[in-house]
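> can't give you the sequence, but here's the structure:
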């Protein structure tokens, strides 16, 4: 009879296979092609087995999204640190933020279905709260770390504004709603809007929260 650890490992392996297969199908054919019936056939499990791991497709998509947040946080951290070595100086902090912004848009372009699960699809994941999953906090934290050197006060709100602008670009880029040849120029302009006031001594000032 299998021991408890073996049963737990087998259950975790089944769960990982379901998530990985859902992600692969979504990236290949779009989320509309990912159904519990299609997944059950692809992983060779019955639908009740799938429901033993996830209550519905939204839960499966949320698991894919959490994987994406882990990957995105690591990607943004690598870009920020490699682009902004010696971030004691404003110029190198700007390099780090610029590298982070480009890495964000690259991730969205290279993993469109995962990005959709993270930021577009309906989800039960909680954003912006104490109960938010650690992966979400880590992703936001990396953007916050890049923006903070240029915030005169409320760094978190400035980060939300910057993130919103990146998300808008990512979404519009994906839908081919913007001029493709201007992709780099848009990122540079967005970063410059935060960086230039600090370099010039003005500071992007936001009121401090109570």
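Received, thanks. Since this is a predicted model, take the numbers as computed values, not measurements. Numbers count the residues shown, from 1 in each chain.
> from here on, contacts and neighbour counts on C-alpha atoms
Will do.
> ok, now how distant is the nearest residue to residue 184 once chain neighbours are set aside from residue 14?
Sequence neighbours aside, residue 102 is the residue nearest to residue 184 in space, at 7.9 Å (criterion: C-alpha to C-alpha, 6 or more residues apart in numbering). Residue 102 sits 35 Å away from residue 14, taking C-alpha to C-alpha, to the nearest Å as the criterion.
> give me the distance between the residue nearest to residue 184 and residue 78.
To residue 78, residue 102 is 12 Å away according to C-alpha to C-alpha.
> ok, residue 29 next?
From residue 29 to residue 78 the distance is 30 Å (C-alpha to C-alpha).
> then residue 172?
From residue 172 to residue 78 the distance is 25 Å (C-alpha to C-alpha).
> neighbour count winner among these two?
Regarding residue 172 and residue 78, a neighbour count based on other C-alpha atoms under 10 Å identifies residue 78 as having more, with 17 against 13.
> in the helix or strand in which the more buried one is found, what's buried?
Assessed by DSSP states H and E, residue 78 sits inside helix 57-83. For helix 57-83, the neighbour count (16 or more other C-alpha atoms under 10 Å) marks 57-70, 72-73, 75-81, 83 as buried.
> cool, and stretch 18-34?
Using 16+ other C-alpha under 10 Å as the test for burial, stretch 18-34 gives 18-27, 30-31, 34.
> ok, stretch 36-50 next?
In stretch 36-50, counting by 16+ other C-alpha under 10 Å, buried: 36, 39, 40, 50.
> max pairwise distance over these: which two?
Largest separation among these by C-alpha to C-alpha: 39 and 50, giving 8.3 Å.
> okay, one more to line up with it:
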């Protein structure tokens, strides 16, 4: 291995340490606790080293969000039962999306709530975001002629349900009933 390859590997390892520390701090103490200073202390590097990897905190949040999309898309695809009907597939994905939001609240917040610098539905949208959207669209397509707009509506409904429940605005005991009704609304759109 040459010097350049070793330096690049070490840079990637430092970057991953920064992101892992950010995720850990956010999960334990919330995103307000994730500052460049605190991350530098956590990983035992100076702040300039962090700034050599990430321009600012928003860039760190964006990198964490990209990791999250890399986890969410495959989780959505894997959630669909073999031989599921289109309505069952829609329900499986909706349940998996909400489960992700509740099992990884800080990661979900980085992906969908905090400023991240990520651009959605643009020509330069990262492929991992497109892939996650595609996982949602795959289960919406059987019900709607304009699957992109319908998928945006489905996603917005799921996000609204997740945020309302995460903040105690709606009753958690009725999550499955809400998902059932959401799926029924989409199934009737056909």
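Sure thing, it's come through. Since we're looking at a predicted model, the values are computed, not measured.
> count of neighbours near the residue opposite residue 4 of the first structure in the second structure once aligned?
If you follow residue 4 of the first structure across to the second structure using TM-score structural alignment, you land on residue 4. Using other C-alpha under 10 Å, residue 4 of the second structure has 9 other residues around it.
> and residue 81 of the first structure, how far from residue 144 of the first structure?
Using C-alpha to C-alpha, we find residue 81 of the first structure at a distance of 13 Å from residue 144 of the first structure.
> now residue 119 of the first structure
For residue 119 of the first structure relative to residue 144 of the first structure (C-alpha to C-alpha), the value is 18 Å.
> who has more neighbours out of these two?
Just comparing residue 119 of the first structure and residue 144: by other C-alpha under 10 Å the higher neighbour count belongs to residue 144, 21 against 12.
> helix or strand: which one has that one?
Element membership for residue 144 of the first structure, per DSSP H and E: helix 134-147.
> report the contact partners of the spatially closest residue to residue 32 of the second structure that is not a sequence neighbour.
Nearest residue to residue 32 of the second structure, sequence neighbours excluded (C-alpha to C-alpha, 6+ apart): residue 26, at 7.6 Å. Taking C-alpha atoms under 8 Å, 6 or more residues apart in numbering, we find residue 26 of the second structure in contact with 32, 33, 34, 106, 107.
> correct me if wrong: the fourth one contacts residue 25.
Spelled out, it's residue 106 of the second structure. No - taking contacts as C-alpha atoms under 8 Å, residue 106 of the second structure lies outside contact range of residue 25: 9.2 Å.
> quick check: neighbours shared by those two?
Residues touching both residue 106 of the second structure and residue 25 (C-alpha under 8 Å, 6+ apart) are residue 31.
> what are the ranges of the helices in the first structure?
If DSSP state H is used as the criterion, the helices of the first structure fall at 4-29, 36-43, 47-53, 57-83, 90-110, 112-119, 134-147, 155-174, 183-199.
> save those helices as CSV, and put in distance to residue 125 of the first structure too.
Below are the helices of the first structure laid out as CSV (distance: least, C-alpha to C-alpha, whole Å):
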stretch, distance to residue 125 of the first structure
helix 4-29, 16
helix 36-43, 20
helix 47-53, 17
helix 57-83, 7
helix 90-110, 19
helix 112-119, 9
helix 134-147, 9
helix 155-174, 17
helix 183-199, 28
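> so which of the ones you listed gets nearest residue 128 of the first structure?
helix 134-147 (7.9 Å).
> the closest one to helix 155-174, inter-axis angle?
Here helix 134-147 of the first structure runs at an angle of 100 degrees relative to helix 155-174 (axes from the mean of the first three to the mean of the last three C-alpha atoms, to 10 degrees).
> run through the neighbouring helices and strands of helix 134-147 of the first structure.
helix 57-83, helix 90-110, helix 155-174 (3 or more C-alpha pairs under 8 Å, 6 or more residues apart in numbering; DSSP states H and E).
> what residues in the second structure pair up with the shortest one?
When you say that, I think you mean helix 155-174 of the first structure. Under TM-score structural alignment, helix 155-174 of the first structure corresponds to residues 147-166 of the second structure.
> after superposition, how close is the matching stretch to the first structure?
Taken over the aligned residues, the distance from stretch 147-166 of the second structure to the first structure averages 0.5 Å (mean C-alpha distance after the TM-score superposition for the first structure).
> tell me the buried residues in that stretch?
In stretch 147-166 of the second structure, counting by 16+ other C-alpha under 10 Å, buried: 147-148, 150-151, 154-155, 158-159, 161-163, 165-166.
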